[in-house]
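# The following comprises the amino acid sequence and a computationally predicted model.
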Amino acid sequence: MTEEDKKRYKPVPFGRGFFDDWISNPFAMVGRGGKAMQEFFNEGFSIPSVDIKDTGNSFIVKADMPGMDKKDIKIKATKDELLIRAEKSSENEEHGKDYYMRERASSGYYRNIQLPGDVVPNSAKATYENGTLKIELKKAKDLQGSEVKVE
């Protein structure tokens, strides 16, 4: 990992949650016009726990998102960020009843992840199994390194 990458990716040592990303990079959410922060507070999404693994040629991101269907998950990759969003809503409908109160359930996840290095966005491959989303992104060529022949 280069020094620039280390500056960009600083894990928070004392816990998980919404403010982890904000503490490690306080201007990331605001720098995009506050859109990410506004979406989070307006829509009340949960923040999934995430693991990022460096395999040498790629980064593998795993996010715990139980209760979702594949069709509920939206992923957007850029050269150095990964946006994960999932939303599911349900409504129990009982016909022929006079309702005193009727509630709907909704759940969702939202996470914007600063990747530890640049990737090739269109190389992303995602699978969702047993509540865990797995995304593999190939590193940009310049991060993989290459052997230099001595002449």
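Looks like it arrived, so ask away.

# okay, CA-based contacts and neighbour counts for the rest of this
Fine.

# got the buried residues for the lengthiest helix in the chain?
Secondary structure assigned by DSSP state H gives helix 35-43 as the longest helix of the chain. Judged by neighbour count (16 or more other CA atoms under 10 Å), helix 35-43 contains these buried residues: Ala36, Phe40.

# What segments of the protein are strands?
Here the chain has its strands, by DSSP state E, at 50-54, 58-64, 73-77, 81-91, 104-114, 125-129, 132-138.

# Export the ones you listed to JSON lines and append columns for distance to Met37 and mean neighbour count.
Output for the strands of the chain, formatted as JSON lines (distance: least, CA to CA, whole Å; neighbours: other CA atoms under 10 Å):
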{"stretch": "strand 50-54", "distance to Met37": "19", "mean neighbour count": "14"}
{"stretch": "strand 58-64", "distance to Met37": "20", "mean neighbour count": "20"}
{"stretch": "strand 73-77", "distance to Met37": "17", "mean neighbour count": "15"}
{"stretch": "strand 81-91", "distance to Met37": "13", "mean neighbour count": "16"}
{"stretch": "strand 104-114", "distance to Met37": "10", "mean neighbour count": "17"}
{"stretch": "strand 125-129", "distance to Met37": "25", "mean neighbour count": "14"}
{"stretch": "strand 132-138", "distance to Met37": "23", "mean neighbour count": "20"}
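
# ok, and here's another one to check against it:
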Amino acid sequence: MADIQVSKQPSPPQHRAPDVFDALQSEMNRVFRSFDRNWPQWPNLFRGGASEAALPNIDVRENSNALTIEADLPGLDEKDVSVTLVDGVLTIRGERKDEREEKNENYYLSERRFGSFERSLRLPESIDEDKIEARFDKGVLTIVAEKRPEAMKAEKKIDIKKA
């Protein structure tokens, strides 16, 4: 009987396979850095910055008679805002002009921020386009769009039956 000897050879070094998520994160970082380099005027949407000027906050409420839209536009005047309706799309446009100046014995601070904004909403077909009103008071734009009379019919409750 022959002796069988098993020799153990050292295993090759283990290399960690590249992590797909690390590669994805690196690529995303590269893309976002290119935005900063190539478009300095691009609003800094990823860290706050000019995005405030880009889209005003809005609330939309509907009842049986009308649709009410409120847009928060602090620091703006009525003359800085326009509201238009084209093919059932309501658009709120405006421009912010914010200047701040602060003087102290140790420093002088002067900041200016300008930016246009636009927000559009498609109105439902139940709205009477001839009965839309807009009011501006204390930085809040309120738009009331009345519904057509046929759209204001009483709601009909439908019973749910057991199967």
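Good, I have the coordinates. Everything quoted here is computed from the prediction, not taken from an experiment.

# Mind checking the TM-score on these two?
For this chain pair, the superposition-based TM-score is 0.52 by TM-score structural alignment, normalised by the length of structure 1; 98 aligned residues with a CA RMSD of 3.2 Å.

# quick one: Thr127 of structure 1 and Ile75 of structure 1, what's the gap?
Counting by CA to CA, to the nearest Å, the separation of Thr127 of structure 1 from Ile75 of structure 1 is 11 Å.

# whoops, I mixed them up, Asp118 of structure 1
In terms of CA to CA, Asp118 of structure 1 sits 17 Å off from Ile75 of structure 1.

# hmm, back to that, for the longest helix of structure 1, name the packing helices and strands.
helix 28-31 (3 or more CA pairs under 8 Å, 6 or more residues apart in numbering; DSSP states H and E).

# got a list of contacts for the helix it packs on?
Helix 28-31 of structure 1 has contacts (CA atoms under 8 Å, 6 or more residues apart in numbering) with Trp22, Lys35, Ala36, Met37.

# Tell me which two of these sit farthest apart.
Farthest-apart pair in the contacts of helix 28-31 of structure 1 is Trp22 and Lys35; separation 13.7 Å (CA to CA).

# what stretch of structure 2 does stretch 118-137 of structure 1 fall on?
Using TM-score structural alignment, stretch 118-137 of structure 1 corresponds to residues 126-145 of structure 2.

# swap that for stretch 59-66 of structure 1, please
Stretch 59-66 of structure 1 maps onto residues 67-74 of structure 2, going by TM-score structural alignment.
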